[in-house]
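In: Need coordinates for the following:
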Amino acid sequence: MPETPGGKPSVLFVCVHNAGRSQMAAAWLTHLAGDRVEVRSAGSAPGDAVNPAAVEAMKEVGVDISAETPKVLTVEAVQASDVCITMGCGDACPVFPGKRYLDWKLDDPAGQGVEAVRPIRDEIKVLVEGLIAEIAPR
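Out: Got it, this is the predicted structure:
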């Protein structure tokens, strides 16, 4: 797997609004892998703010994403990432040779309460743990 200049693999999580799934995935990867992985998230049509139910669901497991803001997906972000993961939201990354592309089929937490977001949060954690085992094992 190609690595960033610092020797770390880099991952980009992409979702349309960059307000729920991609933010939770980025937070889990940062929380679980620490500085072993470079983490980015973005969206093709970023929302105004991170989904409050996603913020609450992550807070329940000790991960604070309240200061995060949705960011726009750029070609540069894709070029700078080794792995680009879309979140089952119909978004597509610009395709470049040598990158790995994955699509994680996840329910959309938009407009849902925290009860509906918890299982999505937990499913993302399992997927992120598998990703870490593959790209940045201890």
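
In: alpha carbons only for contacts and neighbour counts from here, please
Out: Will do.

In: Tell me where this protein has strands.
Out: With DSSP state E as the definition, the chain shows strands at residue ranges 10-14, 38-42, 83-86, 100-103.

In: Can you redo these as JSON lines, where the extra columns are mean neighbour count and distance to residue 126?
Out: Formatted as JSON lines, the entries for the strands of the chain read as follows, by neighbours: other Cα atoms under 10 Å; distance: least, Cα to Cα, whole Å:
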{"stretch": "strand 10-14", "mean neighbour count": "26", "distance to residue 126": "15"}
{"stretch": "strand 38-42", "mean neighbour count": "24", "distance to residue 126": "17"}
{"stretch": "strand 83-86", "mean neighbour count": "24", "distance to residue 126": "14"}
{"stretch": "strand 100-103", "mean neighbour count": "15", "distance to residue 126": "15"}
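
In: a markdown table please, covering those strands and showing distance to residue 114.
Out: Compiled in a markdown table, the strands of the chain are given as follows (distance: least, Cα to Cα, whole Å):
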| stretch | distance to residue 114 |
| --- | --- |
| strand 10-14 | 21 |
| strand 38-42 | 21 |
| strand 83-86 | 22 |
| strand 100-103 | 24 |
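
In: Figure out which of those strands is closest to residue 123.
Out: Residue 123 sits nearest to strand 100-103 of all the strands of the chain, at 13.7 Å, using Cα to Cα.

In: Let's see this one next, to set against the first:
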Amino acid sequence: MKIDVLFVCVHNSGRSKMAEYIFNFLAKEYNKPFYAYSAGTEPSEKVNKRVVNIMNKKGYDFLFVKPRKLTDELIIRADNVITMGCGIDSKSCPSIYGKKIIDWGLDDPYDMTENQIEELYSEIYKLVDQLLSKMK
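Out: Model prediction:
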């Protein structure tokens, strides 16, 4: 399977998961033939509970979503790689070679309140929408 966009962070339990689901939802809404995936270098056992709550409130089915491990195969299959905050947390950022990488500089929602995660969701939604509008 081809991956048009691979969203990457360390734990794949917040930012990259939200971006993946928002991207795939909007691509379908806009009738664009693109697909996103997400993964983390050190995936958590489960997705952040507050992220699950927010995403469920927004209409995404996040009940059984699980973090995934970043693999070389995923990187090879991806046309575009977007990291979620390497400018902020570079010491634990993934090293990805041979791909052009864009970093969105988003804070990790680990310690955020649900209100802060709502704001993060809005920011990710806007970034994904802008990305999709540029993709042909």
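
In: Drop the TM-score for these two in here.
Out: Comparing the chains after superposition, counting by TM-score structural alignment, normalised by the length of the second structure, produces a TM-score of 0.86; 127 aligned residues with a Cα RMSD of 1.5 Å.

In: To residue 27 of the first structure, which of the strands of the first structure lies closest?
Out: Evaluated with Cα to Cα, the strands of the first structure place strand 38-42 nearest to residue 27 of the first structure, the distance being 8.5 Å.

In: and the closest one, what does it pack onto?
Out: Judged by 3 or more Cα pairs under 8 Å, 6 or more residues apart in numbering; DSSP states H and E, the packing partners of strand 38-42 of the first structure are strand 10-14, helix 21-33.

In: What span of the second structure is it aligned with?
Out: Counting by TM-score structural alignment, strand 38-42 of the first structure falls onto residues 35-39 of the second structure.

In: residues in contact with the matching stretch?
Out: Stretch 35-39 of the second structure has contacts (Cα atoms under 8 Å, 6 or more residues apart in numbering) with 2-12, 16-17, 19-21, 23-24, 27, 67-70.

In: what about the spatially most central residue of the second structure, distance to residue 24 of the second structure?
Out: When the second structure is reduced to its mean C-alpha position, the nearest residue by Cα atoms, centre = their mean turns out to be residue 16, at 2.0 Å. Distance of residue 16 of the second structure to residue 24 of the second structure, computed by Cα to Cα, to the nearest Å: 12 Å.

In: shared neighbours, these two?
Out: Taking Cα under 8 Å, 6+ apart as the contact criterion, residue 16 of the second structure and residue 24 have no common neighbours.

In: quick check: longest helix of the second structure.
Out: Of all segments of type helix in the second structure, defined using DSSP state H, the longest is helix 114-134.

In: Which elements pack onto that one?
Out: Applying 3+ Cα pairs under 8 Å, 6+ apart, one finds that helix 114-134 of the second structure makes contact with helix 15-29, helix 49-57.

In: any idea how far the last one is from the chain center?
Out: Averaging C-alpha positions (Cα atoms, centre = their mean, to the nearest Å) puts helix 49-57 of the second structure 14 Å from its chain's average.

In: how about the helices and strands packed on helix 114-134 of the second structure, which one is nearest residue 113 of the second structure?
Out: Residue 113 of the second structure lies closest to helix 49-57 among those, at 7.5 Å (Cα to Cα).

In: got the buried residues for that closest one?
Out: Under the neighbour-count criterion of 16 or more other Cα atoms under 10 Å, helix 49-57 of the second structure has 50, 51, 52, 53, 54, 55 buried.

In: picking up where we left off before, in the first structure, what residues pair with the longest helix of the second structure?
Out: The counterpart of helix 114-134 of the second structure in the first structure, using TM-score structural alignment, spans residues 114-134.

In: List the contacts of the matching stretch.
Out: Surrounding stretch 114-134 of the first structure, the residues in contact under the criterion Cα under 8 Å, 6+ apart are 21, 24-25, 28-29, 32-33, 53-54, 56-58, 106-107, 109.

In: Now that stretch on the second structure. Mean distance?
Out: Here stretch 114-134 of the first structure is compared with the second structure after superposition; its mean distance to the aligned residues, by mean Cα distance after the TM-score superposition for the first structure, is 0.6 Å.

In: For that stretch, buried residues please.
Out: Applying a neighbour-count criterion of 16+ other Cα under 10 Å, one finds 114, 116, 117, 118, 120, 121, 122, 124, 125, 128, 131, 132 buried in stretch 114-134 of the first structure.

In: Sounds good, over and out.
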